[in-house]
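[1] With the sequence up front, the predicted model follows.
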Amino acid sequence: MSTSVVHLSKATFTISAPDIRRLPEDTGIEVAFAGRSNAGKSSALNTLTNQKSLARISKTPGRTQLINVFEVGENQRLIDLPGYGFAKVPLEMKKKWQKALGEYLEKRTSLRGLVVLMDIRHPLKDLDRNLIEWAAESNLPVLALLTKSDKLSQGAASSEVLKVKKALSNLNADIRVQAFSSLKRTGFDSANQIICDWLAQANESEDVTSEALPNE
């Protein structure tokens, strides 16, 4: 097995693409971030990568209009998908974003983990639930980050996490739920570890391939 360690802090911006046809070659491992346009997705990405401006933060929800690609290491990428739901933009633009998001999820074979971000005060809206259910049906592991947990007391935040876990338990899928705060870095260590473990599969796959090759 590979002994190399994944460091999200090494993430660098690669490209913004309007659709999957403009993305890098569909190889290696990708972990995608998805959520409603007011869920704090950009802040979470910056926190998890220990960078202040890797992902652009706007006071206007819905700024992520393209599929943004960040390279962490060789064959290891983080994908920032277009936000959905809340954004006050023309309907045609929303449809364009949704098409790009849907195509990526359905056709990108290098996708190995999905981080779904939801405001802890308003979790599991219809689009959130639909996305998680799709991932469960596709045997894709999910990390549900309940963002902005600093807006609630520790007890209230823990209660919300339990409610979401219970609501998703019937899916019988690899779904982990945790509170997260970009401001206070709540949940940083565990979320970082899960994502790094997903990305490390790229190195493990290379090792297995090497071991399978016949000796010269």
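    Structure's in. What do you need?
[2] From here on, just use CA atoms for contacts and neighbour counts.
    Noted.
[3] contacting residues around the most centrally placed residue in the chain?
    Note on the chain: the residue nearest the mean C-alpha position is F33, at 2.2 Å, using CA atoms, centre = their mean. Residues in contact with F33, defined by CA atoms under 8 Å, 6 or more residues apart in numbering, are K41, L78, I79, D80, L81, L114, V115, V116, L117.
[4] this is the comparison structure:
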Amino acid sequence: MIENKKEMINIIGAEYIASAVKPEQFPEEKMLEIAFIGRSNVGKSSLINSLTRTRNLARISGTPGKTQTINFFKLRAKYYEDESVKDFYLVDLPGYGYAKTGKSARKIWASFIEKYFLTSEQIYCVCQLIDIRHDPMQSDIDMFKWLVKNNLPVFVIATKADKISKNAVNKNIARIKKALGVPELMILPYSSVKNDGRSYLLDFIGEALVE
């Protein structure tokens, strides 16, 4: 398990801005975007709430496929070193692999998610969440390969790391790397319950904002 450490930035503000299913509904104000995507029930909402330390910023549900829009949250980051402040969008994307409303809804969702990925000029990185307890499913592999094929930077985060033993973390990370076909891939184990991995994710975001 990655231990927590002193992070580069502190999230001092987080607010919901907009929900969209087409580019015309995206926020008018342009700024760097860090997108989060994963299978339904991978723990995306819990991770977003853990990262921002804002309870219920992203709604947590036991019902897969609840998020059906692209949700934009404006986050404000303050650097510890010089106290400078920078804003960015955290973009919460619908979960793939499940849609309670059926195959037609999945096709619609896939279409507007793809359009977002291919048209937004502000995306810095796509954080793909994969459940560390299990081998990646085919939809995880397909999404990863699609993002890479379309030249979108991917940062893989292995969620629910508190659900397995510390000894199992490295073993399962290795299995995820093998399934994705990239042995040298950096994967961040994350626990939303214990906030393990949060400092490293904050540093990643902090460095992105500097760039």
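    Cool, the structure landed. Bear in mind the structure is a predicted one, so any value in this text is a computation, not a measurement.
[5] care to give me the TM-score?
    Scored against TM-score structural alignment, normalised by the length of structure 2, the superposed chains reach a TM-score of 0.83; 195 aligned residues with a CA RMSD of 2.2 Å.
[6] Could you identify the most distant pair in the contacts of F33 of structure 1?
    Spatial extent of those (CA to CA) is set by the pair L78 and L117 at 14.3 Å.
[7] Mind jotting down where the strands sit in structure 2?
    9-20, 33-38, 70-79, 85-92, 123-131, 154-159, 187-189 (DSSP state E).
[8] And for stretch 13-22 of structure 2, what's in contact with it?
    25-27, 52, 54, 57, 69-77, 112-113, 115-116.
[9] Can you give me the neighbour number for the aligned partner of K194 of structure 2 in structure 1?
    Counting by TM-score structural alignment, K194 of structure 2 lines up with K184 in structure 1. K184 of structure 1 has 12 neighbouring residues, counting by other CA atoms under 10 Å.
[10] ok, K184 of structure 1 to I194 of structure 1 distance?
    19 Å (CA to CA, to the nearest Å).
[11] Equivalent analysis for G35 of structure 1, please.
    Counting by CA to CA, the gap from G35 of structure 1 to I194 of structure 1 is 18 Å.
[12] more neighbours, those two?
    G35 (24 against 16).
[13] Now that one. Nearest residue, chain neighbours left out?
    The shortest distance from G35 of structure 1 to any non-neighbouring residue, by CA to CA, 6 or more residues apart in numbering, is to L117 (4.8 Å).
[14] and the gap between the one you found and A202 of structure 1?
    Where A202 of structure 1 is concerned, L117 of structure 1 sits at a distance of 24 Å (CA to CA).
[15] Minimum distance to T63 of structure 2: which of the strands of structure 2 has it?
    strand 33-38 (14.6 Å).
[16] superposed on structure 1, where does that closest one end up, distance-wise?
    Averaged over the aligned pairs, strand 33-38 of structure 2 sits 0.4 Å from structure 1 after superposition, using mean CA distance after the TM-score superposition for structure 1.
[17] per the alignment, W146 of structure 2 corresponds to what in structure 1?
    Aligned by TM-score structural alignment, W146 of structure 2 pairs with W134 of structure 1.
[18] contacting residues for its match?
    Here W134 of structure 1 is in contact with no residue (CA under 8 Å, 6+ apart).
[19] How much space separates it from L171 of structure 1?
    10 Å.
[20] about what we covered before: export the strands of structure 2 to JSON lines and tack on distance to K178 of structure 2?
    JSON lines is the format used below for these (distance: least, CA to CA, whole Å):
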{"stretch": "strand 9-20", "distance to K178 of structure 2": "32"}
{"stretch": "strand 33-38", "distance to K178 of structure 2": "18"}
{"stretch": "strand 70-79", "distance to K178 of structure 2": "30"}
{"stretch": "strand 85-92", "distance to K178 of structure 2": "27"}
{"stretch": "strand 123-131", "distance to K178 of structure 2": "13"}
{"stretch": "strand 154-159", "distance to K178 of structure 2": "13"}
{"stretch": "strand 187-189", "distance to K178 of structure 2": "12"}
